[in-house]
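[1] What follows is a predicted protein model with its sequence.
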Amino acid sequence: MTVEPALRDPLPDVERVTIWGAGWTGVCAANLLRRFGKQVTLTDTREPDVLQAALARLAPTALADGVAIHHGEHDLCGAQAIVMTQSVRPSDHVVAKAQAARLPVIPEVELANRALEGVTVLSIGGTDGKTTTTKLVGHLVGAQRHALIGGNSWLPLSGAAPSLVEGAPEGPHAPVLVSEISAFQLPPWHGFRPQIAAVTNVAEDHVQEFFQGSLQAYIAAKRALTDRLERGDTAVLNVDDPIVRGWEPALVARGVRVVRTSLTSRAVGDHPWAVFRNNGELRTRWEGREERVVHQDAIPLLGDHNIENTLTALGAVMPLGLDVAQLREALTTFEPPHHRLERVATWRGVGVYDDSKATNTHAAMVGLSAFGSRSLIVIVGGVDKGLDLDAWVESLRSRARRVVVIGGLRERLLAQYGERLPQAQPAESLDEAVAMALSEARPDEVVVLSPACSSFDMFASYADRGRQFQGCVARYIAAQGGGDATDR
């Protein structure tokens, strides 16, 4: 039987729609709605000339004809429905205004979800590892099915949905939309329902900035990805994470199939759907039938946290019935995303790594653990999120021979933890930090950028920070005559 994917009107009873936020996500949502003849208004707080310049930079994604733009504070603009992008928070006053007017407020990812017919939506959420896992899932599925990655770090879902459907070949299998979903994309009232939802882990992050200091609110935002799953859907849960593990009973009670993932066979028990590691081998269990997939040493990813990501990815694709031999081959050819324990160079016996995506203490600690007992010089720092630093500082104290601190965290880290981190030194710039680290590094040591912080005090993004770090390393090595440097 041939599957016929299609786009359908996501708001069939609505003619006038206002979208809050005229960035890439808002433009994609507007273009999707214009396909169905909606009257669309984009609102944006930027000045007209600034916004026009920003829209020009979105090429080749061009704003569809007929979209009105409202400059100034977000407003309702006579709409019958509102689409919110992740630039708007559920606590913003305009959300309450729309709800008081009894207008539906629909997150952009839900809009895209509503527009899809004959498509499998597979979503990945969690605190750390989302992007690596999402890219790996896309790689695994794409080797055997028609698939496209969207959401969060990728093409917005409302832009990915039309591309996926229009590029789908005829065949017996539904195309797969692999989507990375952040906590900011699913407000408590959302209606986003994937057929498969996988959660990597939950650790404290963004709690002070965006969740009013409530860890429980942050956890609820992470759990939201699984909140609309129903009988016949699949949830993939990392049961090594105590928070994620605790969601299983409620899901099972709703008839959701739960796939357990773990670094140990003991943790998954005799559960009929599981992916786990046993004596270094990654194994699957489906309807009670076990099968070996691959040995962990064949996977081009560093550290146990990336084995966890791989287990989650395998759990997410198992419901699709993919061929295991082809999964095995695809795992060995995967190229991980940049700035995630990315090897930058080996210089005079010193390994240099970029882990700029480690934007919280949990991600930084698991990244450092990937180097085992090797001696480390760690460059840390950035925006101080107000997180509890005790466990991270202890990890640095025990693992690092030297710590170089940049950015907004310097003052707090050195003042509050200076006695516990006697090896910590401040640097005024990333160039200075790299020079300090490489000049002191010994053969067989590792120099790693592992910030444990957001980047916005000194850089445009974590990716910008990573690129600049790699540039600093290249310049320093060149200035020293190159030596025996090799890149990657």
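    Noted; the coordinates are in hand. Predicted, not measured: the structure shown is a model, and the values here were computed from it.

[2] all contacts plus neighbour counts: C-alpha atoms, from now on.
    Fine.

[3] what's the neighbour count on R223?
    19 (other C-alpha atoms under 10 Å).

[4] most residues in a single helix of this protein, which one?
    Longest helix in the chain by number of residues (criterion: DSSP state H): helix 462-479.

[5] What helices and strands are in contact with that one?
    strand 350-354, helix 430-440 (3 or more C-alpha pairs under 8 Å, 6 or more residues apart in numbering; DSSP states H and E).

[6] So which bits of it are buried?
    For helix 462-479, burial by neighbour count (16 or more other C-alpha atoms under 10 Å) applies to 462-467, 469-470, 472-474, 476-477.

[7] As JSON lines, these with distance to M365 would be great.
    Listed next are the buried residues of helix 462-479 as JSON lines, based on distance: C-alpha to C-alpha, whole Å:
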{"residue": "Y462", "distance to M365": "17"}
{"residue": "A463", "distance to M365": "19"}
{"residue": "D464", "distance to M365": "22"}
{"residue": "R465", "distance to M365": "19"}
{"residue": "G466", "distance to M365": "18"}
{"residue": "R467", "distance to M365": "21"}
{"residue": "F469", "distance to M365": "19"}
{"residue": "Q470", "distance to M365": "21"}
{"residue": "C472", "distance to M365": "24"}
{"residue": "V473", "distance to M365": "23"}
{"residue": "A474", "distance to M365": "26"}
{"residue": "Y476", "distance to M365": "27"}
{"residue": "I477", "distance to M365": "27"}
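
[8] Of those, which pair is most distant in space?
    Y462 and I477 (22.6 Å; C-alpha to C-alpha).

[9] sorry, back to before: format the helices and strands packed on helix 462-479 as a markdown table; extra columns: mean neighbour count.
    Shown next, in a markdown table, are those (neighbours: other C-alpha atoms under 10 Å):
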| stretch | mean neighbour count |
| --- | --- |
| strand 350-354 | 24 |
| helix 430-440 | 18 |
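
[10] Touching the helix or strand harbouring P249 from outside, list them.
    Counting by DSSP states H and E, the element that carries P249 is helix 248-253. Contact with helix 248-253 is made by 229, 235, 237, 257-258, as judged by C-alpha atoms under 8 Å, 6 or more residues apart in numbering.

[11] here comes the other one, which I'd like you to weigh against the first:
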Amino acid sequence: MMKNITAYQNKKVLVLGLAKSGFSAAKLLHDLGALVTVNDGKPFAENPEAQDLLALGVKVITGSHPIELLDEGFSLVVKNPGIPYTQPIVQGAIAKGIPVITEVELAYEISEAPIIGITGTNGKTTTTTMIAQVLNAGMTEGKALLSGNIGFPASSVAQTAQAEDRLVMELSSFQLMGIDTLRPRIAVITNIYEAHIDYHGSRPEYVHAKWKLQQNMTADDYLVINWNQPELQKLAAMTAAKVVPFSTKEQVDGAYLLEGNLYFKEERIMSVTEVGVPGSHNVENALAAIAVGKLEGMSNDDIKEALQSFSGVPHRTQYVGTYHDVKFYNDSKATNSLATKMALDGFDNQRLILLAGGLDRGNEFDDLVPYFIGLKAIVLFGETKDKLAKAAKEAHVPIIEMTENVTTAVPIAFKHSQAGDTILLSPANASWDQYPNFEIRGDRFMTAVSDLKRNE
């Protein structure tokens, strides 16, 4: 069970922002004897988490973030990852010298199980899920437990983890900004691209947040890193951990792709065609999972079997089904151009109909033009449909259709399809112009696909 730590007894702690992770952190700190105050912006009447915590005897302040809260002499602030550092209470705490952490730091402090930490711009969730599947295929004692940004609060999973388990923890840059002592036994950096500059302020700050993952690691720990990226090769020279590279471009002293096969240090693990999910980015994700599997002592057969049966993560190039010999894939998680490029890499454009569009963040889509060349058709919706149509015209896509939303896009795409084609939802945009999140957008797509079958 969890380590019995006494560091928080009678300490005044402010938990800022609830949601799943804040609720979990507040409850844990309360159980560890801290004097917890919770502050959340959502009004009390529509805040079940706040109501539950109040019933436990936790002090709860909801509806606004009064700056005078900081006069209460807190010795720690646990911040929800989504709250920016520019928020006045966070700024005030930093000015007063009060440590500001995220709940993954608490998870590390109490966890009996070693942590395998995964970060990166794209592919975090898929790689995290692949790694857990690989480890669970071969572990004779204990289990690999998914935790962190993947939807299971780390501080909650850590409470029940045993020493023989592994906490396979997806870590976002927002979570990593708030770590202090967290030390993974194995860390994975899938890649670093442009993202979240609005939150971090600049690219160097964003890279710095990702790189914090390895700050406490020693020569006894392993850093699995994408060798395709020169920036990560440079950073790799600056870690105390043992570096284990993976690459789809060259033979490295780690995991690599060579002549259509995946290897780890000259041992052939499997053919690239045996990986259960399409797309070149999933080859990188599989290589990272192979590296972790081998470092954890898994057999080649167990690794191969786990990666063969891996069918993807919901909303990330997820195979939805086949209807009249047309395949459907849901990649609603593609909320930027880069993710859509990676998805398009996995398919033959001549047999592909793309569904795209969403929230207008002010950017153009010129970078997608080369990826649109050869597409059979494109069906566009949402605020960015005109901008995407411009890119599709430049790529000479023969059929460009405009429609209302994802639900209406599916029958239009199907009308233009023939046996052997694929219809892919990979929006290249956030969903917030029409849907509360990418999951709901993906669910609507899948419902529309089943409606095709039902309305036959």
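    That came through fine. The shown structure was predicted, so the numbers you read here are calculated from the model rather than taken from an experiment.

[12] care to give me the TM-score?
    After superposition, the two chains reach a TM-score of 0.91 (TM-score structural alignment, normalised by the length of structure 2), with 448 aligned residues with a C-alpha RMSD of 2.4 Å.

[13] What range does the helix or strand that the helix holding P249 of structure 1 is followed by cover in structure 2?
    Heading C-terminal from helix 248-253 of structure 1, the first helix or strand you meet, by DSSP H and E, is strand 257-262. Aligned using TM-score structural alignment, strand 257-262 of structure 1 spans residues 242-247 in structure 2.

[14] By how much does that stretch deviate from structure 1 on average?
    Average distance, stretch 242-247 of structure 2 versus aligned residues of structure 1 after superposition (mean C-alpha distance after the TM-score superposition for structure 1): 0.5 Å.

[15] for the buried residues of helix 462-479 of structure 1, which one is nearest G159 of structure 1?
    Among the buried residues of helix 462-479 of structure 1, and counting by C-alpha to C-alpha, the member closest to G159 of structure 1 is A463, at 22.2 Å.

[16] quick one: what's aligned to that closest one in structure 2?
    Using TM-score structural alignment, A463 of structure 1 sits opposite E439 in structure 2.

[17] With P242 of structure 1 instead?
    P242 of structure 1 maps onto P230 in structure 2, by TM-score structural alignment.

[18] Count the residues that sit near its match.
    10.

[19] That one and H196 of structure 2: what is the separation?
    21 Å (C-alpha to C-alpha, to the nearest Å).

[20] Which among the helices and strands packed on helix 462-479 of structure 1 is found nearest to T120 of structure 1?
    Using C-alpha to C-alpha, those put strand 350-354 closest to T120 of structure 1, at 34.3 Å.

[21] Can you state the residues of structure 2 onto which that closest one aligns?
    Going by TM-score structural alignment: strand 350-354 of structure 1 matches residues 326-330.

[22] which residues touch the matching stretch?
    So stretch 326-330 of structure 2 is contacted by 314-322, 417-426, 442, 445-446, 449 (C-alpha under 8 Å, 6+ apart).

[23] Next: stretch 149-157 of structure 1.
    Contacts for stretch 149-157 of structure 1 (C-alpha under 8 Å, 6+ apart): 24-25, 28, 108-109, 112-113, 131, 134-135, 138, 160, 177-182.

[24] Serialize the helices and strands packed on helix 462-479 of structure 1 to JSON lines and add fields for distance to R46 of structure 1.
    Formatted as JSON lines, those follow (distance: least, C-alpha to C-alpha, whole Å):
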{"stretch": "strand 350-354", "distance to R46 of structure 1": "34"}
{"stretch": "helix 430-440", "distance to R46 of structure 1": "31"}
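
[25] Select, out of those, the one closest to D44 of structure 1.
    Of those, the one closest to D44 of structure 1 (C-alpha to C-alpha) turns out to be helix 430-440, at 33.7 Å.

[26] In structure 2, which residues correspond to that closest one?
    Under TM-score structural alignment, the match for helix 430-440 of structure 1 is residues 406-416.

[27] contact partners of the matching stretch?
    Contacts of stretch 406-416 of structure 2 (C-alpha under 8 Å, 6+ apart): 353-355, 377-381, 401, 403, 423, 441, 444-445, 447-449, 452.

[28] swap in stretch 353-362 of structure 2?
    375-385, 388, 406, 409, 413, 417, 421-434.

[29] Filter those residues down to just the ones in strands.
    If you go by DSSP state E, those have 377-380, 422-425 in strands.

[30] List the buried residues for stretch 366-385 of structure 2?
    366, 368-369, 371-385.

[31] should've said stretch 222-232 of structure 1
    Under 16+ other C-alpha under 10 Å, the buried positions of stretch 222-232 of structure 1 are 222-230.

[32] Next, the distance between the ends of that stretch.
    So stretch 222-232 of structure 1: terminal residues 21 Å apart, C-alpha to C-alpha.

[33] For it, grab the matching residue range in structure 2.
    Under TM-score structural alignment, the match for stretch 222-232 of structure 1 is residues 210-220.

[34] where along the stretch 251-400 of structure 1 do the strands fall?
    257-262, 274-278, 281-286, 289-295, 342-347, 350-354, 376-381, 400-406 (DSSP state E, counting those that start in this stretch).

[35] can you put the ones you listed in CSV and add distance to V40 of structure 1?
    Shown next, in CSV, are the strands of the stretch 251-400 of structure 1 (distance: least, C-alpha to C-alpha, whole Å):
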stretch, distance to V40 of structure 1
strand 257-262, 39
strand 274-278, 45
strand 281-286, 46
strand 289-295, 48
strand 342-347, 42
strand 350-354, 42
strand 376-381, 42
strand 400-406, 44
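
[36] Do I have it right that V244 of structure 2 meets D253?
    Yes. With contacts counted by C-alpha atoms under 8 Å, V244 of structure 2 reaches D253, the gap being 6.9 Å.

[37] Settle it for me: which of these two has more neighbours?
    V244 (23 against 14).

[38] What about the equivalent of R16 of structure 1 over in structure 2, how many residues nearby?
    When structure 2 is aligned by TM-score structural alignment, R16 of structure 1 is paired with K12. Using other C-alpha under 10 Å, K12 of structure 2 has 18 other residues around it.

[39] so how far is D443 of structure 2 from K12 of structure 2?
    Counting by C-alpha to C-alpha, the gap from K12 of structure 2 to D443 of structure 2 is 42 Å.

[40] With K385 of structure 2 instead?
    From K385 of structure 2 to D443 of structure 2 the distance is 20 Å (C-alpha to C-alpha).

[41] same thing with I189 of structure 2?
    Taking C-alpha to C-alpha, one finds I189 of structure 2 at 29 Å from D443 of structure 2.
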